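Engineer: Got a sequence here, can you model it:
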Amino acid sequence: MLDFFAKDKSVAGPGFNRWMVPPAALAVHLCIGQAYAFSVFNGPLSKLIGIDSPAPDDWKLTTLGWIFSLAIVFLGLAAAFGGKWLEKVGPRLTMFVAACCFGGGFLISAIGVSLHQIWLVYLGYGVIGGIGLGLGYVSPVSTLIKWFPDRRGMATGMAIMGFGGGAMIGAPLSVYLMDHFKTATSVGVTETFIVMGVLYFISMAIGALAIRIPPPDWKPAGWVPPVVENKMITKHHVDIEQAMKTPQFYLLWLVLCLNVTAGIGVLGQASVMIQETFKDTVSVAAAAGFVGLLSVFNMGGRFFWSSASDYLGRKRTYFIFFTVGIILYSCIPYTGHSGSVALFVIFYGIIVSMYGGGFSTVPVYLADLFGTKFVGAIHGRLLTAWSAAGVLGPVLVNYIRQYQIDQGVAKGEAYAVTMYIMAGLLLVGFVCNMLIKPVDAKHYMRDDAAKADKPVLGGNAQVASAA
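Structural biologist: Next up, the predicted model:
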């Protein structure tokens, strides 16, 4: 059984159709994307004892907020430390372990809910489930890049689009199951966690069993690498530890962190923001519709922008993200003053599409700079930028908003300063992106060293003679 999960056992045989790989990746990403919908549990979890309204011993929303935060932190940590393991054991075993962790996290959380022990929920969904999130997020990406050297952006966009769209399945499924299991003495969360844990494990396990990696030096039939050289796309490979010594890695870390910071702060406060900006104009139901629409832009942007980057190039795509983002964030206060709900929605839709596009474009940006051999591991390290942005974005939006209100600023105008700060952050990201150049040849692996998975330790002359 363990032999089945060996990396060499997952190498595709002759005639394998590479279009079988994206559905396997989606089977994982559509499940772990449920994390974006975890907030639907916050209300019921705060009424486990009181049922209809919170009782004195019920968990507070501030206590429950740590569940999602822990999951995102451990997503980043698991991706950072598990990425190198992924390159060693292959995507099949990594995806299966992710299925066990994510599905098992729900089951442990179900026990915690049943016993009313918050630490078990933290451990289950936050820590173990978060590890499943991180491993499940990075494991299909490097495989897709290797299967689609002709359409790297499109391939990763298909999978990561699933993560953005996972909430569109997870949210209604969660609500339906809680309504189904709800009784006079239970809000139905325990049973819902059990069902979802089992369902997600099955779906992710199927994806793990279906995944295949291409044989060494495989290329699509009839595909010939472009004759015109693109200096931003290397034909060489950089070891993960060597990649950490390059300025390109840290510049791209800042690029991702700043792009995500600007978008994630908006997503976390979207409903409240539009209601406070257009008081007495936008209802609660309309605000909920706005949040749903942003999810569509988030999901669609992941596929659209990463596919477009195959033609535009990754650096130019991020140039668009930052340039357009700066303009839109600077113009959003005007939409509030003018009372234009339509412009407000359109501007934020475009911003969130570029937020999602940043996630799906960055893996292929890494592959262009560092090669495909260790892209999964390098991508994992880079995702720590997501963890940082997950804290920075909401803190900026929430605390600056509250400071403005405390100073007597009307709620509808309290976001103006934040929007200008976000535009400033994007300006910094713009500069970082423009500074990204091709990786110096001294960091490449020599042909003979590549077989032993050892980075080049010599100078440029040695590398040039072997490359």
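Engineer: drop to CA atoms for contacts and neighbour counts, all remaining ones
Structural biologist: OK.
Engineer: In this structure, which residue is most central in space?
Structural biologist: Nearest to the geometric centre of the chain sits Phe359, at 5.7 Å (Cα atoms, centre = their mean).
Engineer: wait, it sits on Ile160?
Structural biologist: Yes: between Phe359 and Ile160 there is a contact at 7.5 Å, judged by Cα atoms under 8 Å.
Engineer: Which neighbours do those two have in common?
Structural biologist: Arg302 (Cα atoms under 8 Å, 6 or more residues apart in numbering).
Engineer: quick one, what contacts the residue nearest to the centre of the chain?
Structural biologist: Ile160, Leu256, Arg302.
Engineer: In the helix or strand hosting it, which residues are buried?
Structural biologist: Assessed by DSSP states H and E, Phe359 sits inside helix 341-370. For helix 341-370, the buried set under the neighbour-count rule, 16 or more other Cα atoms under 10 Å, comprises 341, 343-345, 347-370.
Engineer: I'd like the structure of this one too, to check against the first:
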Amino acid sequence: MKDEVPAELKELKGKYLKGNDEGKTKLLNEHYAKVKVLEMAGKPKDAKDPDGWKWLTNAEASWPYAICVILFAIFMIPGGRIQDKISPRFGATLGGFLLAAGCILAGLMKSYTGLLLGFGILGGIGMGIGYAAPTPAALKWFGPHKRGLIAGIVVGGYGGAALYISPLGEWLIEKYGISGSFIGLGILFAVVVIIAGQFLIVPREGYVPPMPPETASNNKKAVVSHSEDWSPKEMLKTWQFYALVLLFIGSTQSGFLIISNATGLLKITAFAIPFFAMNAWILASYGGLVNASGRVNTGLYSDKIGRANAYTINGIVSAICLALMPAIMASKSIVLLFIAVGIAYWQYGGGLSLLPSYTADFFGSKNLGVNYGLVFLGWGLGFFMPALAGKIKDLTGSLDLSFYISAVILVFVVILGRLIKKPEKKQLRSA
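Structural biologist: Modelled structure (predicted):
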């Protein structure tokens, strides 16, 4: 097969990777699918993977992840309630257990149903409950002058996971198969999350976080110095809550657009460079590093220059890069692509440190778990953009229009971010 590919292999490869009605593909990633296509040359289309898994259509493969994302966002709300009313330790333990159980269940069932139940449902619920525990708990210990940095450090761990989970997952698949990788990751998640969760505690009632020293050099525009505590019911009556949800949607939709297409963008741009064309995962791993860095550093400078200013800088620069993305891809410049994609990842990661800080600044720390859980719905709603981009690509053959739409949305939410002000309880009494 050095110079010529058998006709039956061409046909099989085309069906497996193009994603038409009859075509089938492996869930995990395109590289793995290609390997399996070569292995299964000449086998019937309903053949199973050596470890018992059936092949999935592209549509089937997308559903477990979609369900996971939706439930992740929804269960941030009860997860936040658990963090506020019971303890972050219990929330982290429960979330870690459910996520681990979901992965192990998917590995043992070796079926599409198991994938939906295990990864999609149990995994999504577990991640939502578990993710709601650490950030609010950490923020309750610190004053507003450090909220951005603390939120960035906490959520930076989530973004940085892409650096090791992807290569670890590929190694586990190659060594132990798909089932073994699910079970192995499930055990890892159980050990790490449940043990780490035991260190999460919140301050005693009546605790007042330290404030920055009053000096003439303090930047009055940086962050608010005091926040009233709002109940979820009170928060839902303010327009600022819905504005924060829109800010979250705007930030995440552009990030999801890049994240879901990072590998494809590099393949198109670096088509003439074999190394990058065959190792397109490099851009996604690079993005994971920048994503984590953006969370920490955006939080840091938002404490210095203010949340709105930080959101504006990230949003405008990212919008410019999105608008230029079609031209960058046409230029075939790898350097420009890495810069533009890196900025998009930075903006997305930055939003995940800004929004919990915004929520604490506006609505206080007492009910921060459930309040941020409600604001976090905007993260899940931002998932519309990859779906819209897929439709646009089917109709036009490219993602160009998607980049332009995403850039316009970012500009809109940046303007909204300049208008939003801290709510006051008297606006409820006058309503």
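Engineer: And the TM-score between these chains?
Structural biologist: Between these two chains, after superposing, the TM-score reads 0.83 (TM-score structural alignment, normalised by the length of the second structure); 392 aligned residues with a Cα RMSD of 2.8 Å.
Engineer: which residues in the first structure does the helix or strand where Ala100 of the second structure lies align to?
Structural biologist: According to DSSP H and E, Ala100 of the second structure maps onto helix 88-109. Aligned by TM-score structural alignment, helix 88-109 of the second structure falls on residues 91-112 of the first structure.
Engineer: And that stretch, how far out from the chain middle?
Structural biologist: Taking Cα atoms, centre = their mean, to the nearest Å, the mean C-alpha location of stretch 91-112 of the first structure is offset from the chain mean by 18 Å.
Engineer: mean per-residue distance, that stretch to the second structure?
Structural biologist: Stretch 91-112 of the first structure, aligned to the second structure and superposed, deviates on average by 1.0 Å (mean Cα distance after the TM-score superposition for the first structure).
Engineer: In contact with Ser107 of the first structure, which residues?
Structural biologist: Careful, residue 107 of the first structure is Leu; it's not Ser. Counted by Cα under 8 Å, 6+ apart, Leu107 of the first structure has contacts Gly124, Phe193, Ile194, Gly197.
Engineer: one more time with 6 Å, if that's ok
Structural biologist: Residues in contact with Leu107 of the first structure, defined by Cα atoms under 6 Å, 6 or more residues apart in numbering, are Ile194, Gly197.
Engineer: try Ala33 of the second structure
Structural biologist: Here Ala33 of the second structure is in contact with Lys26 (Cα under 6 Å, 6+ apart).
Engineer: Just the helices from the stretch 201-350 of the second structure, written as ranges.
Structural biologist: Assignment of helices within the stretch 201-350 of the second structure using DSSP state H, counting those that start in this stretch yields the ranges 232-235, 239-269, 274-278, 281-305, 307-331, 334-363.
Engineer: a markdown table please, covering those and showing distance to Ile405 of the second structure.
Structural biologist: Output for these, formatted as a markdown table (distance: least, Cα to Cα, whole Å):
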| stretch | distance to Ile405 of the second structure |
| --- | --- |
| helix 232-235 | 30 |
| helix 239-269 | 9 |
| helix 274-278 | 27 |
| helix 281-305 | 21 |
| helix 307-331 | 9 |
| helix 334-363 | 14 |
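Engineer: Quick one: closest of those to Ile178 of the second structure.
Structural biologist: Minimum separation from Ile178 of the second structure across those (Cα to Cα) falls at helix 281-305, 19.0 Å.
Engineer: what's the closest one in contact with?
Structural biologist: Outside helix 281-305 of the second structure, the residues that reach it (Cα under 6 Å, 6+ apart) are 145, 148-149, 152-153, 156, 159-160, 162-163, 222, 262-263, 310, 342, 345-346, 349-350, 353.
Engineer: okay, it sits on what stretch of the first structure?
Structural biologist: Counting by TM-score structural alignment, helix 281-305 of the second structure corresponds to 288-312 in the first structure.
Engineer: can you give me the helices for the stretch 351-467 of the first structure?
Structural biologist: Here the stretch 351-467 of the first structure has its helices, by DSSP H, counting those that start in this stretch, at 375-382, 384-406, 416-435, 447-451, 460-466.
Engineer: Please work out which of those helices is packed deepest.
Structural biologist: helix 375-382 (a mean of 28; mean count of other Cα atoms under 10 Å).
Engineer: For that one, give me the average deviation versus the second structure.
Structural biologist: Mean deviation for helix 375-382 of the first structure: 1.1 Å (mean Cα distance after the TM-score superposition for the first structure).
Engineer: Compute the first-to-last residue distance for stretch 214-232 of the second structure.
Structural biologist: Stretch 214-232 of the second structure has an end-to-end distance of 32 Å (criterion: Cα to Cα, to the nearest Å).
Engineer: contacting residues around that stretch?
Structural biologist: With Cα under 6 Å, 6+ apart, stretch 214-232 of the second structure has contacts from Asp303, Lys304, Ile305, Gly306, Asp361, Phe363, Gly364, Lys366, Asn371.
Engineer: From the chain's centre, how far out is the match of helix 281-305 of the second structure? Work that out for me.
Structural biologist: Distance of stretch 288-312 of the first structure from the chain centroid (Cα atoms, centre = their mean) equals 13 Å.
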